[in-house]
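A.B. asks: pasting the sequence and the predicted model now:
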Amino acid sequence: MENQLLPDKAKDRLTRTCRTAVGDSLRSLTYINRFDYEQVYLREDLERDADLNSFIGNEWHDFKMTQDAYRGSELGDYRYTIRVFENGYLVRITIEDSGVFITTDGITMQDFEALSQAVEGVLDEWAVAE
C-alpha cells in the first residue's frame, strides 16, 4: 500500500522509538486510523505478503469494543493489547482516533510496558500537531 498517512518524520520517529524499546525483536510496525493504514516498518527477513486489511479491520474494531466495554471499570483506563502467537506477539497501542500495531519476537512484560509508554508519547505528540 502506498499511502502517506504520516509524514516521513513521524514514521522515522515511530520506527526509532520501537527499535529503541525492543531492538532487533521488532518485526513490523503499522500505523492505523479508522479509515486507513500504512505499514511503516517490516524487518528484512519477513515475508511481505501478510493480509494487512484483515488485521486492520479486526484490530480497529476490537479496540473500539474493548475501550467501550471496559470504560469506567475498576481496572482503570484501557492501555494496550498483547496477542500471543506461535511465532511472535502483536501489540496494539491506540489513542482515540489512531494507533499502531507492532509485531515482535519474544520480549518481556517490561519491554511491552516500555514500548507502550514510548509509542503512546509519540502518538500523542502527532495527534496534537495535526
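C.D. replies: Done, it's in. Residues are numbered from 1 along each chain as shown.
A.B. asks: for the rest of this, base every contact and every neighbour count on C-alpha atoms.
C.D. replies: Noted.
A.B. asks: please tell me how far Gln4 sits from Asp124.
C.D. replies: 19 Å (CA to CA, to the nearest Å).
A.B. asks: and those two? Which one has more around it.
C.D. replies: With neighbours defined as other CA atoms under 10 Å, Gln4 and Asp124 compare such that Asp124 has more, 15 against 12.
A.B. asks: which strands and helices sit next to the lengthiest helix in the chain?
C.D. replies: Assignment by DSSP state H gives helix 109-129 as the longest helix of the chain. Counting contacts by 3 or more CA pairs under 8 Å, 6 or more residues apart in numbering; DSSP states H and E, helix 109-129 packs against helix 8-22, strand 88-94.
A.B. asks: putting a second one here so we can go through both:
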Amino acid sequence: MYDVPFDTGIETPFADSVISAARTSLGDTLRSVIYFTPSEMDLLYVRRDLYESRQGALEVKSRLVEFERGGFAEAPVRTVLSVPDDPSGIGPYEFTVRFHRDGFVVRVLEGDAGVILTTDSMDVDAFEDAATAITTLLAAT
C-alpha cells in the first residue's frame, strides 16, 4: 500500500485513518489517496488495477500534486470569500472537487497539509462524507 517512513513525516496510524475514511465514504470507486504538504507527498493508497508499478503511479500522482499544491497559495482568496456571519455569503472553504470525463479529483486542505482523493465516476454526495472525515483528521494533526 505505502512505503514508510513517510516523506511528509506523518505516522502510520494517521495514514491508515485517512485511507479508512476515504474507503468507507467512497468504496470501490476510490482510485488513490495522496497526502501532501507544500514540499512533500506520500502516496498512501492506489487501487491495484490502475498501474503496472508503484513508480508509474508515483510519476502520475506527482504531476497531480504539483497542480493541487496551488491550493495552499489560494488560502487568502478562500478566506476573503468566506466572511464569517455573513448570511448572504458562501461560508468557509471545505473542499474542492474537479470533474473529469471518467472520474473525480477531490482536494481537502487544512493548514499546511492536504489530501487528494481520486475516484471513478460516481454519485457526488459521497464526497462530502469523505471530505468531512478527512478534514477532521487533518485538523487533529
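C.D. replies: Perfect, thanks for sending it. The structure displayed is predicted, hence computed values, not measured ones.
A.B. asks: picking that back up, just name the most buried of the helices and strands packed on helix 109-129 of the first structure.
C.D. replies: By mean neighbour count, with neighbours taken as mean count of other CA atoms under 10 Å, strand 88-94 ranks first of those at a mean of 21.
A.B. asks: what range in the second structure matches it?
C.D. replies: Using TM-score structural alignment, strand 88-94 of the first structure lines up with residues 103-109 of the second structure.
A.B. asks: by how much does the matching stretch deviate from the first structure on average?
C.D. replies: Superposed on the first structure, stretch 103-109 of the second structure shows a mean distance to its aligned partners of 0.5 Å (mean CA distance after the TM-score superposition for the first structure).
A.B. asks: contacting residues around that stretch?
C.D. replies: Residues from elsewhere that reach stretch 103-109 of the second structure (CA atoms under 8 Å, 6 or more residues apart in numbering): 68, 71-72, 94-99, 114-122, 127, 131, 134-135, 138.
A.B. asks: any of those buried? List them.
C.D. replies: 68, 71-72, 95-97, 114-120, 127, 131, 134-135, 138 (16 or more other CA atoms under 10 Å).
A.B. asks: to Asp51 of the first structure, which of the helices and strands packed on helix 109-129 of the first structure lies closest?
C.D. replies: Nearest to Asp51 of the first structure among these is strand 88-94 (14.4 Å), distances taken as CA to CA.
A.B. asks: now the following helix or strand past the closest one and helix 8-22, what's the angle there?
C.D. replies: With elements assigned by DSSP states H and E, the helix or strand that comes after strand 88-94 of the first structure is strand 98-104. In terms of direction (axes from the mean of the first three to the mean of the last three CA atoms, to 10 degrees), strand 98-104 of the first structure departs from helix 8-22 by 40 degrees.
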